[in-house]
Structure formats: structure tokens, C-alpha cells
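Undergrad: Whatever this is, show me its structure:
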Amino acid sequence: MSRTSGAAHAPSPFRQPKAVWAVAFACVISFMGIGLVDPILPSLSGQLHATHAEVELLFTSYLVVTAIAMLATGWVSSRIGAKRTLITGLALIVVFAALAGASSGIWGIVGFRAGWGLGNALFIATSLAVIVGSASGGFAGAIVLYETALGVGIATGPLLGGLLGTVSWRGPFFGVSVLMLIALVATVVLLEPTPVPTHKARLSEPLAALRHRALATTSGVGLLYNWGFFTLLGYAPFLMGGLDPIALGGVFFGWGVLVAVFAVFGAPWLKERFGTARTLYGALVGIAVLLAAIGLFDDVPAVVIVAVVLSGIVVGVNNTLVTTAVMSISPVPRPTASATYGFVRFIGGGLAPFAAGLMAAAVGASVPFLIAAVVVLAGAVLLSTIRRDLDAADAEAEQPGPSHERRDAEEAVREVPGLPTEAVIAEDALQHDRR
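TA: Predicted structure coming up:
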């Protein structure tokens, strides 16, 4: 049965101020870092004489530090302002990506990826709040724009990694450092200065927010889903029949294109037609099936490649709708919800690739994928416990007139450190509601 939506005539999410595009471009480069190392993992393992588990630590150090640092992003940004927080995060990524490229061994790269993760946390949490607060077209459009940046970054990261990786394993790290330097300059020039806010966030706020059942449950779903997602992203390259970096980059580029397309176009359409809960059930079951296929046919490279590429469809849908769900049903300010959700989900994403490397070495490559499939299905079961909350959020979003999410967005602008666009957002809200 088709679901009608009051947002059918919402303005395009791609008509945005220059400052939003500057931050979105920086998001693309930042998200490149997630899949950048995929095409060079086998090369790194061979050239640096590292085990599979050791090279998987490139994901673990990056994501675990990102997760922990998420807890402090609100504390930092409330003391120096949104723009300075973005700039600090971008600068850290520039420096540590370059240092990773200049390293002489696997443990140096792992350590500098951790520093990269710190910059990534400061940037990601604040960039989402800035885009939500500054983008025209409302909260839903801002999420679409953010997920578009995520999809493009995830798609182009492996492609860039593959192209530069044919020259040297150092190339992808230096490439991201240069691109992020361009993003840093664009952010400095195009984003208006932001004042230091009067309200100072507490370090305990993201953890305290886990007392709220809806946010804790959705974050738990994110952790379980990311366990499966990063098992696939981190270990599947070793099962693709010895493809060279360019070929591996091409595989993950195709995957990333599907992530972007279904995050931007597929997820909103499916949500409108089936609702958030049912769409997420389908996406999580789809990911679990593809993980199981890799686990059962881990010695057939063609099956692994096809399953990885097809997973982009369900990953794109899931990424958009889980992010939207977290922001819609959380009873705390969105910056706090973003930090809490980021902390929990990146813990799962960080530990999964390393665990996959250890399990594959001990009991075979099929085991981590079969376990990941079960973990993702557990996420679908956990999601069912907040079905009513998701349905209520969908119903409220369909109501005409000023919506709950619009009021929340305006409150978030006042609460997000240093965002200078409250008057602009209020005017956009009036224009949007009149339509």
C-alpha cells in the first residue's frame, strides 16, 4: 500500500548555500577515508609483511578512536564554536593522513590512522549539525544531502585508493591529505565565522543520552548493522581472487555508486511506500543474506564480488533511514543524538574487521561472514522493539503545517555551538510550510 507524504513538493536538497556545499565537499573527502584503504589491503599485507588481522587494524584504530572521540565533540564545539571545530578536525586529517603516507611500517600507519580518526570525529559530528542547521529545504533534505556526500565519498574513496595504489601504497594517504587541504581552505573561506556559544556542553551528555530507550535501541541497531557492514568492507577484498588495486577499486566504486543512488533516491521512495520500519527490516535482512552468501561461497571470487556490489543497494537504504530514525525519535538535541549514535555504531564498525581477520586465520574465512549475518539479523529483531516509535515518527512527518522535526531543527540550530543561521532557517521554514 502506498503511503502519502506531506513533503511531496519539498524543495530540492541540492539547492544550497555555498557554505553548505563547502562542508558537503569536505564530507565527501572525509568519507573517502572509510573505503580508501580497501584496494590496497592485500598490497599492504604483502609489501609490509603484515598479517590480515594487522592490516585490518587500519579500520579498527581509525573507527574506535572516531567512536570514543565522538563523546567529546559537543564539549569541544561548545567551547570554540562550530567553524573552529570543523577546521580543527580537517587540519588533523590533513596532518595524520600525510604522516600515514610517510610511515615505514604497518604499526606507524595504524597509529596515524588513529590520529586521523580523532580529526574525523570532530569533523563528522559537527558537519552533520552544520548541514542540518544551514541547509535549505528542511531536515529531510539535509539528511539526503549528507548521505549523498557519504555515498559519493564511499564510492570514490576505493577508486582513488586503487588508482593511486598502483603507483605506491603511500599514494592514497597523500592523495587524501591534499584533497582534505583543499576542503579545509574552502571551509575557511566559505563558512561564515561562528560565535562561541554561551551554553557549554558537558562531556557526560552523549553517554547520559543512552538512558533514553529509543536512542539506545537505535544506536544498538547501528552497532549490529555496522558489525556486518565493516566485516564486508574490511575483509571481502582478501576473497576476490587476487585482484590488483585498480580492479579492487573498480569493484568498490560500483558498490559505492549503488550506496549513493539508493541513499538519495531509493531510501526516500521506499520509506514513503512502506514506512521506515518495514524498509529497514528488508534492508537488514538483505544485508544478512548477502553476508551469508559470501560466507558460504568465500572461495568463489565471482560470488563475493557480486554480493559486495549488490550490498550497496541495501547499505544505501539503511544508512539514510537509520540516520533519519535516530534524529527523528531521539528525545535529546540532535547534536547529542548524533554523537551518541556515532559512538555506539563506530565501536561495532571498528572491532568487526579486526575480529574478522583473527577468525579467518583461526577457523576459515567463511566464519566471520556467517557470524556477521547472524549479528545483522539480531539488529532487525532489536529494531522491532521500537516499531511503534518509528511508525509514530513517520505519521508525524506526514502531518501538514510546521512539523515536529522542523521545530527540532530550529532548536538544534540554537543549541548547536556557533551556528549563525537561525534567521535564515526560520525564513526557510516559513517558505517551506507555505508551499
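Undergrad: CA atoms for contacts and neighbours, from now on please.
TA: Noted.
Undergrad: Now do the helices in the stretch 51-200 of the chain.
TA: Assigned by DSSP state H, counting those that start in this stretch, the helices in the stretch 51-200 of the chain fall at 52-80, 82-101, 106-134, 138-165, 171-190.
Undergrad: Dump the ones you listed into JSON lines; add mean neighbour count as well.
TA: JSON lines is the format used below for the helices of the stretch 51-200 of the chain (neighbours: other Cα atoms under 10 Å):
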{"stretch": "helix 52-80", "mean neighbour count": "24"}
{"stretch": "helix 82-101", "mean neighbour count": "24"}
{"stretch": "helix 106-134", "mean neighbour count": "25"}
{"stretch": "helix 138-165", "mean neighbour count": "26"}
{"stretch": "helix 171-190", "mean neighbour count": "21"}
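Undergrad: Looking at those helices, which is nearest to A24?
TA: Among the helices of the stretch 51-200 of the chain, the nearest to A24 by Cα to Cα is helix 138-165 (6.0 Å).
Undergrad: name the helices or strands packed onto that closest one?
TA: helix 18-35, helix 106-134, helix 171-190, helix 245-261, helix 301-329, helix 404-415, helix 422-434 (3 or more Cα pairs under 8 Å, 6 or more residues apart in numbering; DSSP states H and E).
Undergrad: Just give me the residue right at the centre of the chain.
TA: L150 (6.1 Å; Cα atoms, centre = their mean).
Undergrad: hang on, that one packs against F25?
TA: No: taking Cα atoms under 8 Å as the definition, L150 is not a contact partner of F25, at 9.9 Å.
Undergrad: I'd like the structure of this one too, to check against the first:
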Amino acid sequence: MSTGHSSASGSILRQPASVWATAFAAVVAFMGIGLVDPILPSIAEGLDATPSQVSLLFTSYFLVTAVAMLVTGWISSRIGGKKTLLIGLAIVVVFATLSGTSDTVGQLVGFRAGWGLGNAVFVATALAVIVGAASGGAEAAILLYEAALGLGISMGPLVGALLGDWHWRYPFFGTAALMAVGFVLITVLLKRESAGRARTRLSDPLRALLHGGLSTTAGAAVFYNFAFFTVLAYTPFVLGMSAYGIGAVFFGWGVAVAVSSVFLAPVMQRRFGSVRTMYLALGFLLVSQVGIALSGAAGVIGFTVATGLAIGVNNTVFTEAAMEVSDAPRAVASAGYNFVRWLGAALAPFVASKLGEEFSPSVPYFVGAACCAAAIVVLVARRRHLSSLDEVDADHDFHDREVVPAR
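TA: All right, here's what the predicted structure looks like:
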């Protein structure tokens, strides 16, 4: 069991250098997700592509990421977390550089797929490494990981806008350079693990999904991630702004993701419990997507930033749920969960762009709202499989009372 929200939040900043090195590289890895947001219109113009064709940059990236999640544990359990992290970073450096050299949208989509492979190898292992090395227990580690996610997603659009203003190719070269820095830091600061780790079978992540709680969490997350990436991948075309304008909007969105994942999510979990927090965050995301669909320019900006609050809360709560709800090892549960959830991220960009092209720019957001409703239905219909989360919440409450005695 985790050690409680209060103790975890108090120790999140007191971490060994190896954890900070891994977290830095994770920030850069997550920057790669939002990096292309401000330059999507520029890429479309520069490579003479439609929004749905450019959206395949996300689809290829996340589709490969989803499938790769099934083998990362198998790899890391045989060669160790440090070597796996370095391999993932090296792949990202190579394919981010190649992305910047693309002459056609097809080449760029292919290179982004390779980038997704490296990112999957790194990100899945990074969470396990941070959980294993962080002080303050698993909960503090997950909060630190989600903080890296939020910071990376928020910084990605800014870096993309700044470098993309010179040329749409430069953000890819910039990411490759930062990942190379992360490679050096992990090489120097992360210790090699001792021998004797249990080896993971290739089938373990899929077997883990047979657990009712994990399959419920993953099933709801695939709908949630469809809504999430509808906002992230399609909204740049709706905003109709310059790269700097899009970057500023998604920087605000990313800050909302980071703040809510680290600070708001634990407060809501203590107050409402994990499952009710999911209901509330999904409901807020649903309303915000409808707001985007029905609003003018100013409303689109406001509701887009507001979705970051719900997304940050859900990122933390869903990740914690996936790690706690079953008896599978955390790395295995995370791999199975992420395989399913990233499928939603892979589908959303292309589907949303096609719906926007064929029907109306508002239609993708109504579909995203419907996906939020579907996620809530999954959680409600299979609520009994999530009963172990109530025990975790009760354990958190018990430790909170120990840390902060009642007056």
C-alpha cells in the first residue's frame, strides 16, 4: 500500500540525483507529444498536406507506442532499467533528427512512428525506475512522474512555437538535442541495478488485463484518452492562430495539467475517493468539450485551457488506479494499461480531423464528450471491480490522520 497523500506530497522534492535525471529526460520525452501542436498548420502548409494527413503524426506515434508497451517490460527485465532507458533515448534522438529532415508527410509520419517506439521504451521504463528509486513511496513517485508529464506537455508547445517560428523542422532537432542531454545525465547519474530481478514474459501485460479492475480502468481510459487527444491534436486547426498563439494556449493548458495532476488530484482523492474523482473529472472534461464545440474564439481558448484541469486530475488518478487495482507487478500492470489507453490516443487525432473535414469543426468535440460519457458508463457498470481502490483510499485517509492529528 502507498504511504499516504500527505507524506508523499511532502517528500516529492527530496529525491536522489538519479530520479531527477530520469525525470528530466521524462520531461523532454513528454515535450515530444505537444511539441508539434503549434507547428501543425505550418507542417501542413510546408508539406502540402491536409489536417487529417498531418494528424497521422500523432496516430503513428501513439499506435507504435501502444504496441511497444507490451514488450518494454520483457526487455527491461532482461537487460535492466538503465540500459533500456538509454536505448529508448537513443532511438528518440535518431528519429527526432530524421523527422526534421523529412521532405514529405509520409516520411514524417514514418519517422514519428520510430520516435514513438523509442518514447515507449523510455517512458514505460522511466515510471518503473522512478517508482523504484524515489523516496516517499510509490505515490510520491507517481506524482513526480505526472509532474514531469505535465511540465513536458506544457513546455512542448512553447518550444515548438519558439523554434517553429524559424522553421517547422527546428523543433525536431531541438528535441533530439535535449534528449541527448538526458542520455548523458542518465549515463552518469543512474546506477546499474543489482542482478536477480524477476523476468517478465511477453504475455504478462495481456494476462494482467484479465483482472477485472485493471481491464475496467484501462477500458475507461481508452475513451478518456480519445477525448484527451481530440483536444490536443485537433484544436490547433480550430484556433486559427500563429505558432506563438497556439503555443501560448497550450502552454496554459499544460500548466493546468501539471498543477491539477500534482496538487488538485490528491485533494480530490482525499475528499471524494478515487472513483468519484474520476467521475467528476470526466464530467468536467465532457462539459468543457461541449463548451469548445459551442463557443466562439475566446470561448474555445478558455474551455481548451480548462480541459487541462480535468486531464491532469485523470492522468494521476487513472495511473494510480492502474498501479494499485490489481495484484500484478506495477511494471506489468502499467504496460497492459498503457497498451490499451494509448490506442485511444492513436485513434483520436485522425478520427477527429476527418470528422472536422467531412462535417463541422464542432463535431469532433461532441464525439469527445460522448467518449467521456462512455468512460463514466464503464466505471459505473463495472464499479464492483474497483472495490480495492476504496481500500487504498481508506489507507490514505488512515495515514493522513496519523500525519496530521485531529484537533
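Undergrad: returning to that earlier point: minimum distance to I313 of structure 1: which of the helices of the stretch 51-200 of structure 1 has it?
TA: Of the helices of the stretch 51-200 of structure 1, nearest to I313 of structure 1 by Cα to Cα is helix 138-165, at 11.0 Å.
Undergrad: Next, the angle helix 301-329 makes with that closest one.
TA: When axes from the mean of the first three to the mean of the last three Cα atoms, to 10 degrees is applied, the directions of helix 138-165 of structure 1 and helix 301-329 differ by 150 degrees.
Undergrad: Helix 138-165 of structure 1: average distance to aligned residues in structure 2?
TA: With mean Cα distance after the TM-score superposition for structure 1, helix 138-165 of structure 1 departs from structure 2 by a mean of 0.5 Å once superposed.
Undergrad: Over to stretch 55-68 of structure 1?
TA: Mean deviation for stretch 55-68 of structure 1: 0.3 Å (mean Cα distance after the TM-score superposition for structure 1).
Undergrad: now do stretch 339-347 of structure 1
TA: In the superposition with structure 2, the average deviation recorded for stretch 339-347 of structure 1 is 0.5 Å (mean Cα distance after the TM-score superposition for structure 1).
Undergrad: Where does that stretch end up in structure 2?
TA: Counting by TM-score structural alignment, stretch 339-347 of structure 1 pairs with residues 335-343 of structure 2.
Undergrad: Distance from the matching stretch to the middle of the chain?
TA: Distance of stretch 335-343 of structure 2 from its chain centroid, counting by Cα atoms, centre = their mean, to the nearest Å, is 11 Å.
Undergrad: what about stretch 45-55 of structure 1, how long is it end to end?
TA: Stretch 45-55 of structure 1 has an end-to-end distance of 6 Å (Cα to Cα, to the nearest Å).
Undergrad: per the alignment, L270 of structure 1 corresponds to what in structure 2?
TA: Counting by TM-score structural alignment, the partner of L270 of structure 1 is M268.
Undergrad: in which helix or strand would I find that match?
TA: helix 265-272 (DSSP states H and E).
Undergrad: ok, the residue nearest to the centre of structure 1 - contacts?
TA: C27, V28, F31, A260 (Cα atoms under 8 Å, 6 or more residues apart in numbering).
Undergrad: ok, now how distant is the third one from A208 of structure 1?
TA: F31 of structure 1 sits 28 Å away from A208 of structure 1, going by Cα to Cα.
Undergrad: Looking at the two, which has the bigger crowd around it?
TA: More crowded of F31 of structure 1 and A208, by other Cα atoms under 10 Å: F31, with 22 against 11.
Undergrad: residues in contact with the more buried one?
TA: A149, L150, G153, I154, G157.
Undergrad: count of neighbours near A243 of structure 2?
TA: 25.
Undergrad: which one in structure 1 is aligned with it?
TA: In structure 1, the residue paired with A243 of structure 2 according to TM-score structural alignment is P245.
Undergrad: in terms of contact, does its match touch S168 like I think?
TA: No: contact criterion Cα under 8 Å: P245 of structure 1 and S168 do not qualify, at 10.1 Å.
Undergrad: Reformat the contacts of L150 of structure 1 as CSV; add distance to A361 of structure 1.
TA: Formatted as CSV, the contacts of L150 of structure 1 follow (distance: Cα to Cα, whole Å):
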residue, distance to A361 of structure 1
C27, 35
V28, 34
F31, 29
A260, 33
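Undergrad: which of those residues lies closest to T336 of structure 1?
TA: T336 of structure 1 lies nearest to C27 out of the contacts of L150 of structure 1, by Cα to Cα, at 19.2 Å.
Undergrad: What sits closest to that closest one if chain neighbours are left out?
TA: Of all residues not flanking C27 of structure 1 in the chain, A149 sits nearest, at 5.9 Å (Cα to Cα, 6 or more residues apart in numbering).
Undergrad: residues touching that neighbour, list them.
TA: A24, F25, C27, V28, F31.
Undergrad: Leaving out sequence neighbours, find the closest residue to the fourth one.
TA: The reference is to V28 of structure 1. Per Cα to Cα, 6+ apart, closest to V28 of structure 1 is G153, 4.2 Å.
Undergrad: same question, the last one
TA: With Cα to Cα, 6+ apart as the criterion, F31 of structure 1 has its nearest non-adjacent residue at 4.7 Å, and that residue is G153.
Undergrad: do the same with the second one
TA: Leaving out its chain neighbours, the residue that sits closest to F25 of structure 1 by Cα to Cα, 6+ apart is A183, at 6.6 Å.
Undergrad: contacting residues for that neighbour?
TA: Neighbouring residues of A183 of structure 1 by Cα under 8 Å, 6+ apart: A22, V23, F25, A26, I29, L90.
Undergrad: Wait, the match of L270 of structure 1 touches Y279, no?
TA: No: between M268 of structure 2 and Y279 there is no contact under Cα under 8 Å: 11.2 Å.
Undergrad: what about the alignment partner in structure 1 of W253 of structure 2, distance to G151 of structure 1?
TA: Applying TM-score structural alignment, one finds that W253 of structure 2 aligns to W255 in structure 1. As for W255 of structure 1, its distance to G151 of structure 1 is 10 Å (criterion: Cα to Cα).
Undergrad: S30 of structure 1 too?
TA: Taking Cα to Cα, one finds S30 of structure 1 at 11 Å from G151 of structure 1.
Undergrad: What of V303 of structure 1?
TA: Distance of V303 of structure 1 to G151 of structure 1, given as Cα to Cα: 23 Å.
Undergrad: same deal with G254 of structure 1?
TA: 11 Å.
Undergrad: Equivalent analysis for G162 of structure 1, please.
TA: Separation of G162 of structure 1 from G151 of structure 1 (Cα to Cα) stands at 17 Å.
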